[in-house]
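Asker: kindly generate the corresponding structure for this input.
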Amino acid sequence: MSALDPRLAGRTVTVRVPATTANLGPGFDTLGLALALYDELTVSVRDEPGAFVDVNGVGAGEVPTDESNLVVRSIAHTFAAYGQELPGLHLVARNVIPHGRGLGSSGAAIVSGIMAAKGLLEGIVEIDSLGLLARATELEGHPDNVAPALFGGLTIAWVTPEGPQFKKLIVHRGVSPLVLVPQETMSTALARSLQPESVPHADAIFNVSRSTLLIAALIQSPELLLAATEDKLHQSYRASAMPETDRLIGELRAAGFPAVVSGAGPSILVLCSDPGQRLEAVDLVASRSATPWQSLVLAVDFKGATVVLHPDEVE
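Answerer: Just a heads-up that it's a prediction; the model follows:
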């Protein structure tokens, strides 16, 4: 580990990271989509050691505000990966992405920290796209949420002996995402624990065909989204942990809406083929659920995470 680089003194960066939805039905642990709902973060280097976090919005009073905070740990991980000593830090987080609902909040926190580190280290260490993805995957465990958070759009992520890789695709302008968010949360670890070690050969083939079709539907043919979002690999196994989500997805799909579990759930993602279809889906859920669901009518984010090193801080 090198000594603290004097160029870090007084630096401040601002980071913006989108929410994400992973799996998209059949694309388990592979496909992810960035959504136009953003957490924002400002990080300033302090003269005193240690890290202090001010959390505003979602997670305020709940998430740690010291060095154990996931964003701080992600900054520290990135500094360590490139042999840099971590300075004292002051973080101000403005969070809107719901926690524990399948919208990539932990991935967004990890990406926020890594992008903050990239900005703070500008001119000291250069971190390319694959470096960002590698650091994020080391912390998250799999790249399907962090890839779209980093790069925006629709991402295909896979892992090689050389590390995680990604391909970003531009989504057809007719694709209109709707996310329905319940009051209850869902643990990603619990959702994963319900997944079997193996699945029937026929189910694997089914999902290969649907995930391939899904890419075509998202980038070229939105009218195919209902067929393309069918899944036999993970959603049915997790249904017992979120029965209301499972029931409403069944009702939405029976009515012709391409509804799937968003990430690990329990939120529902509806990949509508036109904006008007979203309002119909919202009405259906409102009329058939006894519990309240928040409706997030969102655009696809095409830019991904951004970081700005304040111009007056650059030497």
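Asker: could you use CA atoms for every contact and neighbour count after this?
Answerer: OK.
Asker: now do the helices in the stretch 201-315 of the chain.
Answerer: Taking DSSP state H, counting those that start in this stretch as the test, the helices found in the stretch 201-315 of the chain are 201-219, 225-228, 235-238, 243-254, 275-288.
Asker: what sits closest to residue 143 if chain neighbours are left out?
Answerer: residue 137 (5.2 Å; C-alpha to C-alpha, 6 or more residues apart in numbering).
Asker: how many other residues sit next to the one you found?
Answerer: Using other C-alpha atoms under 10 Å, residue 137 is surrounded by 22 other residues.
Asker: wait, it touches residue 163, no?
Answerer: No. Contact status for residue 137 versus residue 163: not in contact, 9.0 Å apart, counting by C-alpha atoms under 8 Å.
Asker: returning to that earlier point: out of the helices of the stretch 201-315 of the chain, indicate the one that is most buried.
Answerer: Stretch with highest mean neighbour count among the helices of the stretch 201-315 of the chain: helix 225-228 (a mean of 22; mean count of other C-alpha atoms under 10 Å).
Asker: what does it rub up against?
Answerer: The list of residues contacting helix 225-228 from outside it, by C-alpha atoms under 8 Å, 6 or more residues apart in numbering, reads 26, 210-211, 213-214, 217-218, 253, 256-259, 271-273.
Asker: and this one, so I can compare the two:
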Amino acid sequence: MRLVADHVLVTVPATAGNLGPGFDALGMALGVRDEIEVRAVASGETVISIEGEGAETLARDESHLVVRALREALDSVGASQVGLEIRCRNRIPHGKGLGSSAAAVVAGITAARALIAEPEALDAAAALRLATAFEGHPDNAAPAIFGGATAAWVDAEGAHATSLTLDPAIETAVLIPESVLPTKEARAVLPPQVPHTHAAFNVGRAALLVAALGGQLELLLPATEDKLHQSYRADSMPPAVAMLQHLRGEGYAAVVSGAGPSVLVMGTGLGSLTWPDGLGGEAWELIHTVGPVQGAKSRRV
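Answerer: Reported below is the predicted structural model:
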């Protein structure tokens, strides 16, 4: 496979996984995007510059997720490896349950797709399989690739996803605390087994959520109830629990975004969302989005 471009620009959205009851399956793209500029160079070296989130902490060598994913994608289609100059403009908060690692992986794969002569070899289905191999589960990678809201699953052939019907009136509000919670830590507190009644509860709520997202907005509050993960993680994120209790008590369909500690609200009229100052002992940032969000995009420069 030949490389036919040497300079590409990629943008990838933040994502919320789970959406409450759809653990490791449902996800949604959110209205904040990372931007990654990639140049293929003859030097054989990898040079990375980072602005914004992670500028002080992220690796600037071959271990960077964008680089690893890009090189894995090139290998998967038999394309030659090259030197890379990468500029990351990171706007997706890290350690907040907003899919920053999935965005980095999808960015690398999308960049590889834009560089090669036959981009269809790295279509959305192939990109999802590659991204899930990095992530371990597809609920963030799927909306990062497809945009909107998605349902994803894994079988013997790898990961798959389908886009869900998303009512254009739906808005999202993401409330982001100052504190962070690494995904590994959040997953470590989950039990290996759950009661059959809790599993059945979530199956029903996840099915109901698909209907609610498609237009039955009055069902969003009951459809976002969960018994599989949020209660087990409560001790790891007291501020998120305080925010959830406040918002759901006010009638908003609020859930933990991914592994937390950010809180996602779905509904309408969210531009005027308010909460008590210092709720949960945190200062909260709000990201408000109206309508469906596009997935990863690329263009040759």
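Asker: returning to that earlier point: pick out the most distant pair among the contacts of helix 225-228 of the first structure.
Answerer: The two members of the contacts of helix 225-228 of the first structure with the most space between them (C-alpha to C-alpha) are 211 and 256, at 18.6 Å.
Asker: next, the alignment partner in the second structure of the residue nearest to residue 143 of the first structure: secondary structure please.
Answerer: Matched to the second structure by TM-score structural alignment, residue 137 of the first structure sits across from residue 132. With DSSP: H, G, I helix; E, B strand; the rest coil as the basis, residue 132 of the second structure sits in helix.
Asker: quick one, strands of the stretch 101-250 of the first structure?
Answerer: 154-160, 163-169, 176-182 (DSSP state E, counting those that start in this stretch).
Asker: what sits against residue 34 of the second structure?
Answerer: Taking C-alpha under 8 Å, 6+ apart as the test, what residue 34 of the second structure contacts is 11-14, 88-92, 103.
Asker: now do residue 99 of the second structure
Answerer: 14-17, 92, 140-141, 258.
Asker: try it again at 6 Å.
Answerer: 14-15, 140 (C-alpha atoms under 6 Å, 6 or more residues apart in numbering).
Asker: residue 286 of the second structure: which of those is nearest?
Answerer: residue 14 (13.7 Å).
Asker: okay, the strands of the stretch 101-250 of the first structure in CSV with mean neighbour count next?
Answerer: Output for the strands of the stretch 101-250 of the first structure, formatted as CSV (neighbours: other C-alpha atoms under 10 Å):
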stretch, mean neighbour count
strand 154-160, 19
strand 163-169, 17
strand 176-182, 23
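Asker: just put the ones you listed in JSON lines and tack on distance to residue 32 of the first structure.
Answerer: As requested, the strands of the stretch 101-250 of the first structure are arranged in JSON lines below (distance: least, C-alpha to C-alpha, whole Å):
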{"stretch": "strand 154-160", "distance to residue 32 of the first structure": "5"}
{"stretch": "strand 163-169", "distance to residue 32 of the first structure": "10"}
{"stretch": "strand 176-182", "distance to residue 32 of the first structure": "13"}
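Asker: quick one: closest of those to residue 126 of the first structure.
Answerer: strand 163-169 (18.0 Å).
Asker: against the second structure, where does that closest one fall?
Answerer: Taking TM-score structural alignment, strand 163-169 of the first structure hits residues 158-164 over in the second structure.
Asker: which residues touch that stretch?
Answerer: So stretch 158-164 of the second structure is contacted by 129, 149-153 (C-alpha under 6 Å, 6+ apart).
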